[in-house]
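Asker: next come a sequence and a model predicted from it.
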Amino acid sequence: MLHLADGFWNIRGDFRIAKLLNVGTQMSLVRRPNGRFLLLDSYAADNDTLRAIRALTDDGKRIDAVLNVHPFHTVHCEFAQNFVPHARLIGTRRHHLRSPELNWDPALIEDAATQDEFSDTLEFSIPAGIELIPDDQSVHVGSVIARHRASGIVHVDDTLNALDLPSLVEKIMSGPDLRFHPKLADGLEKRSGAADDYIAWAKALGAAWRETPIVCAAHNSVLHLNNQDFAAAIDAALADSQTTLDKHRQQFG
């Protein structure tokens, strides 16, 4: 459990593909201006982490809601419900369809009205030009990105990949520290202008959240931007995806 700033904690977790490859996952705990808390995403953390969360939140009683911000991150939602049964369990439309047996709050996190309920604590953004919940279950490009207002820290699943590499590895692997999802080509809507809409959204996000100090990303890592501002990091990620975006324009206009 990483205490990254006043009012922001990030929990790194394990998520294994075929029980072998650990690609990791995350959950964040954020404090609201009124002293209460929110959980971003669901994760069945270890006992030491759960004890730490309980200690901060009066045995979980001060957690108002669990906001599940990625439609394809569903495995640990039942655990979150059992951990804080009094809290509102909020997800996307797909969460409701995937796990109808859970006690979902009727509000959907992708809806502006729901996001407004938590605007004292968080800013939200959904990428333009891509489907949030595509028919292809392997395409996890879309998500609801959250930024903690007090600390400026971004919590994002899949849409942005953060590569916080050791210095020795950085000498071998070139490229930006922040990258868009490798399945961006599959995630872009099959229509004219989708690539340009995505670029415009990304640039606007970079400008609006320029002062972001840290990006917490699933499934990769916690990226400390240090002397690089978020807008420059987004521009570098766009440059890394330029071929993908150009090919989409060539095919769809």
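Answerer: Yep, it's here.
Asker: from now on I want contacts and neighbour counts done on CA atoms only, so please keep to that.
Answerer: Will do.
Asker: all helices of the stretch 101-250 of the chain, in order?
Answerer: Ranges of helices in the stretch 101-250 of the chain, per DSSP state H, counting those that start in this stretch, are 112-117, 167-172, 184-187, 194-208, 230-240, 242-252.
Asker: tabulate those helices (a markdown table), appending mean neighbour count and distance to Leu50.
Answerer: Compiled in a markdown table, those are given as follows (neighbours: other CA atoms under 10 Å; distance: least, CA to CA, whole Å):
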| stretch | mean neighbour count | distance to Leu50 |
| --- | --- | --- |
| helix 112-117 | 14 | 26 |
| helix 167-172 | 10 | 32 |
| helix 184-187 | 19 | 35 |
| helix 194-208 | 18 | 33 |
| helix 230-240 | 19 | 31 |
| helix 242-252 | 15 | 41 |
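Asker: what sits against Glu67?
Answerer: Quick fix: residue 67 is Leu, not Glu. If a contact means CA atoms under 8 Å, 6 or more residues apart in numbering, then Leu67 has 38-42, 89-91, 109 as its contacts.
Asker: another one to put next to it:
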Amino acid sequence: MAGAMTKIGEDFWRLDGDFRIGGLLNVGTQASLVRLGDGRFVFLDSYTPSDSVRAEVDLLTDGGSKLTAILNLHPFHTLHCEWMHRAYPEAALYGTARHLRKLPDLPWQDEQCESGVLAERFGADFDFAIPEGVPLVCEDESVHFSSILALHRKSGTIHVDDTLVYLDKGFPFSLLPLNQRVDFHPTLAKALEPRAGAAEEFREWAIALGVEWAGAKRIAAAHNAVRDLGPEEFPDLIGAALGRVKSVLDAHKAEHG
């Protein structure tokens, strides 16, 4: 398996790997390794690294003894959870309700990620956000819009899968209008809850996120791309992304009120 581990911020490392659609088109995958203020480490999402990347992880974490938890933030990222637990069995394993449902034999923590437990236990180092107006897991499981976003305050790094997308790729992805642009995941229209007020709730959540995380320095997005941010740039990027989905939000309001 190809992959790399790169330090992209203070006490923040990004792990890149392969993920192929249909076995051919490599869209990539990611996880993050973060050193907490107390010297311990957490993984954000699960990942099966190459031998060389695992050696780097083990060197940083004293063979995994300093790895205190694995936080699985995206409910649809389940392929690597079993490997991660086998590799680091002493790390507390956190997941969403879907993780627990899909992999019931793993020793998950009793409290699920969406319950607020992450802020309670890791709030000294991170801010967490869950999109509003959309379910964390849609009934249509082909819609992978929502996830739990994490801001590591010390490095100013936002770790996010799918909810916000940023591609920085060559052909054929370079033909897509969203390449090299921060956007909301294109499944937003299908993800919005079919009820009055959902579109406005999402819009207000996004605006608040931009304001509250205005000091962020970079976005570590799904599928192997990092977007460095200028001072106070994040709110502008969120505003521009909202502008591009205005027709989606308007259509939802027209249908549901």
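Answerer: Good, I have the coordinates. None of these values were measured; they are calculated from a predicted model.
Asker: just to revisit the earlier point, in strands, which of the contacts of Leu67 of structure 1 fall?
Answerer: 38-40, 89-91 (DSSP state E).
Asker: tell me which of the helices of the stretch 101-250 of structure 1 lies nearest to His140 of structure 1.
Answerer: helix 184-187 (7.6 Å; CA to CA).
Asker: what range in structure 2 matches that closest one?
Answerer: Matched against structure 2 by TM-score structural alignment, helix 184-187 of structure 1 falls on residues 188-191.
Asker: sorry, back to before: which one of the ones in strands among the contacts of Leu67 of structure 1 is nearest to Pro176 of structure 1?
Answerer: Leu40 (25.9 Å).
Asker: how big's the offset between the match of helix 184-187 of structure 1 and structure 1?
Answerer: With mean CA distance after the TM-score superposition for structure 1, stretch 188-191 of structure 2 departs from structure 1 by a mean of 0.3 Å once superposed.
Asker: now that stretch, how far from the chain's geometric center?
Answerer: 18 Å (CA atoms, centre = their mean, to the nearest Å).
Asker: against Glu193 of structure 2, how distant is Pro223 of structure 2?
Answerer: Careful, residue 223 of structure 2 is His and not Pro. 26 Å (CA to CA, to the nearest Å).
Asker: swap that for Leu229 of structure 2, sorry
Answerer: For Leu229 of structure 2, the distance to Glu193 of structure 2 - CA to CA - is 31 Å.
Asker: again with Val143 of structure 2
Answerer: For Val143 of structure 2, the distance to Glu193 of structure 2 - CA to CA - is 12 Å.
Asker: what of Lys7 of structure 2?
Answerer: Distance from Lys7 of structure 2 to Glu193 of structure 2, by CA to CA: 38 Å.
Asker: who has more neighbours, those two?
Answerer: Here Lys7 of structure 2 and Glu193 are compared on neighbour count by other CA atoms under 10 Å; more neighbours surround Glu193, at 19 against 13.
Asker: contact partners for the nearest residue to the more buried one once chain neighbours are set aside?
Answerer: Leaving aside its sequence neighbours, Glu193 of structure 2 sits nearest to Val134 (CA to CA, 6 or more residues apart in numbering; 5.3 Å). Val134 of structure 2 sits next to 146, 191-193, 198, 202 when contact means CA under 8 Å, 6+ apart.
Asker: what does Val134 of structure 2 correspond to in structure 1?
Answerer: Counting by TM-score structural alignment, the partner of Val134 of structure 2 is Ile130.
Asker: Ala254 of structure 2 now?
Answerer: Match for Ala254 of structure 2 (TM-score structural alignment): Gln250.
Asker: tell me how far its match lies from Ala195 of structure 1.
Answerer: 10 Å.
Asker: what about the residue lying closest to Asn220 of structure 1 once chain neighbours are set aside, how many residues close to it?
Answerer: Excluding the flanking residues, the one nearest Asn220 of structure 1 by CA to CA, 6+ apart is Ala162, at 5.9 Å. By other CA under 10 Å, 26 other residues sit near Ala162 of structure 1.
Asker: Ala162 of structure 1 pairs with which position in structure 2?
Answerer: Per TM-score structural alignment, Ala162 of structure 1 is aligned with Tyr166.
Asker: give me the distance between the spatially most central residue of structure 1 and Leu122 of structure 1.
Answerer: Using CA atoms, centre = their mean, the residue of structure 1 that lies closest to the mean C-alpha position is Val156, 1.9 Å off. For Val156 of structure 1, the distance to Leu122 of structure 1 (CA to CA) stands at 13 Å.
Asker: please work out how many residues are found near the closest residue to Phe252 of structure 1 other than its chain neighbours.
Answerer: Using CA to CA, 6+ apart and skipping the chain neighbours, the partner closest in space to Phe252 of structure 1 is Ser192 (4.8 Å). Residues within reach of Ser192 of structure 1, counting by other CA under 10 Å, total 15.
Asker: appreciated, that's everything.
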